[in-house]
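# structural data only, the sequence is not supplied:
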C-alpha cells in the first residue's frame, strides 16, 4: 500500500512538473517567445485547435498565418514545434539553398511507409537521387512525341465517347471520378504498359482506385492524430487500412511479376518498370521486388491523383466563372476544328489561356497542399528567424495561394490572367507557385501533367458544356488526404455545345 501511494504521489508530482514546464505547448518542445502563434494547451499544444477546425490542419495553418503573420509557430504532440514559412524567400532557402539541411524525417517516413514505402516521395539521399535520375528518362522529348501523346489522344477519344453518351441520356455523372479513370488508364499504359480498363467500363468500380483512395485518406488522418500507430491497432479504420495496404502491395507485386514473365514487354527500353528492373544501386545490386513495388505505387499516385484532381478543380472553377470559360472556349475554337478536334503535339503550347487557367486552379487548389521538413542542424532563415535542429518547417501551398501578401489583393479570386500578365508569365517563380513542388524536388512530370490536362480540357470543352447538378456545395469541400481531392462527387450534366459555339473563329482573340 505504501509503495502504491508513493508511486501515485510520484506520478502526480511528475504531472505537475510537466504542466508547469509545458503550460501552453506540447511536451518536449522549447519555448519560442520570438515567434507569434496560437497558444496551445499544456502537453498537447494545438492538437485540439486542429480537431475543432471543421476543415482540419490545412485550414488551421491558413487561419494561423492570416492572424499571426507570414511566419508563425504551433506545437503538436509527436511532431514537436512547427514553424510555418509562408513566403517565397524562406521556402527557397529550405528547398534549395540549404536543401541538404532539411529532410522529411523518421516520423513522416513511418507515417507514409506502409503505402509509399521507399518510393521517390518518401525517401531522401542516394535512393531518392537514383530514382529521380531514372524517372527523368520517361519525360524526355522523344518519349513525348513517340509514346505519351499517342496515349493521351487515344484516351481522350474514349472520354469524348463517354461524354457523348451522357449528353444524349441526360444523366448526371461524377466528373471527378471520370478524370481519375482517365489519368489511371493513361498513366498505366505509358508507364507500365498495362490497361486498367477504367474508361472501358466506366460504370464499374475500380478496386485498385478504391483501395488507393482509402489509404490516402487514412494517411491524411494520421497527420492530425499523433497516436495513430496505437489507435489503428484497435479501430475498424485501422483494420481496413491493413487490408487495403496488403491488397495494394499484392497489386504492385503482380505488376512486377507479370513484367518478368512477359519477354516481349521486357524488350521495351522506354518502359519505366524496365528501367528500374535493369538499374543497379551504388553497391552494384539490382533493386529488390519490394523496392520495385514501392516505385510502382509512387508513380501511380503521381500520375493518377495529381492531374485528375487539378482537372476537377479547374472544371469546377470554369463552371463557377462563365466569362472565363467563354474566353477559354474562344481560344479552343481558334486552334481546334471539326477536322482536328484534339490538339496535336505541336500546338499544345499555343493554348496559353488554357494553361493559365490550369495553373490558376492549381494555385488555389494545389494537389499537395501541406508539406513538412525536419531541420537537421541549427539554421537561420533569410528573414532572420532561427530554426533549431529537430524543429519542423511547414509550408502550406493552399494557404500561400490565398495570401494577399504573396499574390496581391485579388489572391482569393480565380483569375487566369495573373499568369499571362505577370513578368513570370507561364513560368512562374516555383517558390511562389509551389504547386509542382520546388527546388531539386520539383515535379519531373510538370510538362507531362500540363500536356495531359490541356489536351483533354480543350478537346472536351470544344464539344461539351458542363452544368453542376443542383444541391451541391459551392465551392466543394476538399477531403482529408495527403493530396487534395474533392470530398464529394462533382456531379454534372453534360450538354453538346451549339453549332455557333464550336465553329472555328479564324480571327477570334482573347479579351
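Structure received. Worth saying up front: this structure is predicted, and the values here are computed from it rather than measured.

# CA atoms for contacts and neighbours, from now on please.
Fine.

# buried ones in stretch 485-498?
Residues of stretch 485-498 classed as buried by neighbour count (16 or more other C-alpha atoms under 10 Å): 485-486, 490-496.

# okay, among the residues you listed, which ones form the most distant pair?
Using C-alpha to C-alpha, the two most remote members of those are 485 and 496, lying 27.0 Å apart.

# about what we covered before: can you tell me which of the buried residues of stretch 485-498 is nearest residue 398?
Among the buried residues of stretch 485-498, and counting by C-alpha to C-alpha, the member closest to residue 398 is residue 485, at 12.8 Å.

# would you check that that closest one makes contact with residue 309?
Yes. Shown here, residue 485 and residue 309 form a contact pair, counting by C-alpha atoms under 8 Å, at 5.5 Å.

# next, show the common contact partners of the two.
residue 367 (C-alpha atoms under 8 Å, 6 or more residues apart in numbering).

# another structure for you, compare them:
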C-alpha cells in the first residue's frame, strides 16, 4: 500500500517509512462515556445522520471510540479518494459487516477480498457492462412501460399509487431480468414474495449492522426468525433461477460459448474446472445481484421524486428537458436518448449529495498507514463518507437546498472546482459499484417516463419524510400523488 500518497512529507514523527504529524488520540471528536465511549451515540438507524452532524462539528477527519476501540471518520475528498482507490490491498471491509451479511446468506463480490474478490469481480462486471445494459435496454423499456400502464389505470380509476412499493418492484424486475434472464413481473404482483423477503432482509441487516449487542447469536426474536426464513426463501428462489437457466443452457448450446446475462456467464465459469469459481460463489453473487440491485436504485429514484415534488422549479426544468427529448413519445424507446438528459443526471447528483443511499463505507486498514497526516495502525476501523464534502457550505453554498443547476456547466470546471470530484455516490477505485451504469440508465428511463406523463403533487398533510437506514438509506415514504398531464 502506497500510504505516503495520503500525506505530505512531514518530519514531526515517523514509524518506519511513514511520516505523520499526529496520532488518532490527537484528533478531535465527540465526548463519550467512561468505558463504552461513543457506543450508545452510534446505535440505531439514524447513525448516518449522527455522523453527518459530527462531520459539521469536528471537521473532515475525527475519531470516536467504542469499548476502547478507536474509529476514524473521514470526509476530506482527497483522503476519501485515496482510501477508496487503495482497496482491496490497502483496506478491506470491516469483519463485522461481512459476518452479519453472511448470517443472512448475503455475500459474493461485495464481501470478498484479495484474490477471491478479483476472481468474482471480473464476472460480475462483465455481466453488467455497457454492452449488456444496451442489449437489455428494450426489455427495460418494456418493463417501465408496463408500470406506466399500471399507474395510468390507477390514476384514471382514482386509486392511489404506492410509489415506494412500485419503484422497488420495477427495480426488482429489472435486476432479475438483466442478471438472471427471468421476467417475474413484480410490478403487477402486489404480494410478490421475493420482494417481501428482500425488504425483510434489509430491515434486519440494517438493525444488526448498527446493533450495540449481537443478541441474535445467542437467542432469536420473532423478527430474527422471520429474517432467517426470508434469507432461506431468497436463496431458494435464486437456486430455482439457476436450475432453470442451466436447463435452458442445455437446450441452447450456443449459450455456453456466448452467455446472454450475468447468471449464464457465472454458470459457465462454475462449470469450468480451470476457473476456480465455485457453485457457492455462483449462488452468493446471484443473491447479491438481486438484493443489491433492488434497493439502491429504487431508493435513489424515490428520493429524487420527493425532492422534485418539494421543488417545483427544478421539476419544471426537468420536465422541459424530458419533453424536448421525448417529443410525443411516452418514454425513451431509443437508446441514444440516454445521452440527452443532462438535467436528470444533475438532479441525480444533487439527490445523492443531499440523500445518499450509501452515505458511509466501513473499512479497516490492512497495514499501518497515514491518512491526512494521521498515523493509522493496522486493523483500525475507518468510516469513509461517500458524501465527501457535499454538505460543506464552502464547497456547496446554501448546501441544504436542492439545486441541480450546481452540476451543469457550459465548460467543464477545473479539477478543484468540479463537484463530481467532491462526492462518491458509487464508491471509487477498483471497487466502484459494478451496477453503476445500469443504475444510471434505469434512473433516466424511469424518471423521464414519470415526468413526461405525470405531474407531481406533494401531499402537504403527510408526516415529514424520515431517512431510514435499512443498510441502505431510503425514505420512510414517498408522499407524492401522480396526476396525469394533459
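Ah, there it is. Computed from a predicted model, the values in this text were never measured in an experiment.

# got a TM-score for the pair?
Here the TM-score for the pair of chains, by TM-score structural alignment, normalised by the length of the second structure, is 0.87; 457 aligned residues with a C-alpha RMSD of 2.5 Å.

# the counterpart of residue 160 of the second structure in the first structure and residue 490 of the first structure: what is the separation?
Residue pairing (TM-score structural alignment): residue 160 of the second structure is matched to residue 172 of the first structure. Residue 172 of the first structure is 10 Å from residue 490 of the first structure, where distance means C-alpha to C-alpha, to the nearest Å.

# what's the answer for residue 265 of the first structure, then?
In terms of C-alpha to C-alpha, residue 265 of the first structure sits 37 Å off from residue 490 of the first structure.

# contacts only, for the aligned partner of residue 485 of the second structure in the first structure.
Aligning on TM-score structural alignment places residue 485 of the second structure opposite residue 497 in the first structure. Going by C-alpha under 8 Å, 6+ apart, residue 497 of the first structure touches 462-465.

# what ranges does the second structure have for its strands?
With strands called from DSSP state E, the second structure shows them at 13-15, 18-20, 22-23, 61-66, 69-74, 91-93, 360-365, 369-371, 374-376, 381-385, 454-458, 467-470, 472-475, 480-484.

# show me what the first one is packed against.
Put plainly, it is strand 13-15 of the second structure. If you count contacts as 3 or more C-alpha pairs under 8 Å, 6 or more residues apart in numbering; DSSP states H and E, strand 13-15 of the second structure packs onto strand 18-20.

# the second structure: matching residues for the longest helix along the first structure?
Using DSSP state H to define each element, the first structure has its longest helix at helix 236-261. Mapped onto the second structure using TM-score structural alignment, helix 236-261 of the first structure spans residues 222-247.

# ok, residue 311 of the first structure to residue 458 of the first structure distance?
Taking C-alpha to C-alpha, one finds residue 311 of the first structure at 12 Å from residue 458 of the first structure.

# nope, residue 205 of the first structure is what I meant
Separation of residue 205 of the first structure from residue 458 of the first structure (C-alpha to C-alpha) stands at 27 Å.

# so those two - more neighbours on which side?
residue 458 (23 against 12; other C-alpha atoms under 10 Å).

# ok, the counterpart of the more buried one in the second structure - contacts?
Under the alignment (TM-score structural alignment), residue 458 of the first structure maps onto residue 448 of the second structure. Contacts for residue 448 of the second structure were tallied using C-alpha under 8 Å, 6+ apart; they are 319, 322, 331-332, 344.

# switch the residues you listed over to CSV; also include distance to residue 271 of the second structure and neighbour count.
What follows is the contacts of residue 448 of the second structure, written out as CSV (distance: C-alpha to C-alpha, whole Å; neighbours: other C-alpha atoms under 10 Å):
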residue, distance to residue 271 of the second structure, neighbour count
319, 49, 23
322, 46, 26
331, 40, 27
332, 39, 23
344, 42, 23
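
# out of those residues, which are inside helices?
Using DSSP H, the contacts of residue 448 of the second structure in helices are 319, 322, 344.

# just give the closest residue to residue 412 of the first structure, not the sequence neighbours.
Once flanking residues are discounted, residue 412 of the first structure sits nearest to residue 402: 5.2 Å by C-alpha to C-alpha, 6 or more residues apart in numbering.

# my bad, residue 466 of the second structure
The shortest distance from residue 466 of the second structure to any non-neighbouring residue, by C-alpha to C-alpha, 6+ apart, is to residue 476 (5.2 Å).

# ok, now how distant is that neighbour from residue 222 of the second structure?
Going from residue 476 of the second structure to residue 222 of the second structure by C-alpha to C-alpha gives 23 Å.

# then residue 86 of the second structure?
Separation of residue 86 of the second structure from residue 222 of the second structure (C-alpha to C-alpha) stands at 41 Å.

# ok, these two, which is more surrounded?
residue 86 (18 against 8).

# tell me, how many residues neighbour residue 478 of the first structure?
Per other C-alpha under 10 Å, the neighbour tally for residue 478 of the first structure reads 15.

# please name the residues that touch it.
484-487.

# how about 10 Å then?
Residue 478 of the first structure makes contact with 55, 313, 365, 484-488 under the criterion C-alpha atoms under 10 Å, 6 or more residues apart in numbering.

# now residue 398 of the second structure
Residue 398 of the second structure makes contact with 391-392, according to C-alpha under 10 Å, 6+ apart.

# counterpart of it in the first structure?
In the first structure, residue 398 of the second structure lands on residue 410 (TM-score structural alignment).

# can you check residue 138 of the second structure too?
Looks like residue 138 of the second structure aligns to residue 150 there (TM-score structural alignment).

# that match touches residue 345, doesn't it?
Yes. Residue 150 of the first structure is within contact range of residue 345, at 9.2 Å (criterion: C-alpha atoms under 10 Å).

# which residues do the two both contact?
With C-alpha under 10 Å, 6+ apart as the test, residue 150 of the first structure and residue 345 both reach residue 144.

# what segments of the stretch 201-350 of the first structure are helices?
207-223, 228-231, 236-261, 272-278, 289-300, 306-320, 322-335 (DSSP state H, counting those that start in this stretch).

# buried residues in the shortest one?
Going back to what we said before, that points to helix 228-231 of the first structure. Applying 16+ other C-alpha under 10 Å to helix 228-231 of the first structure flags residue 228 as buried.
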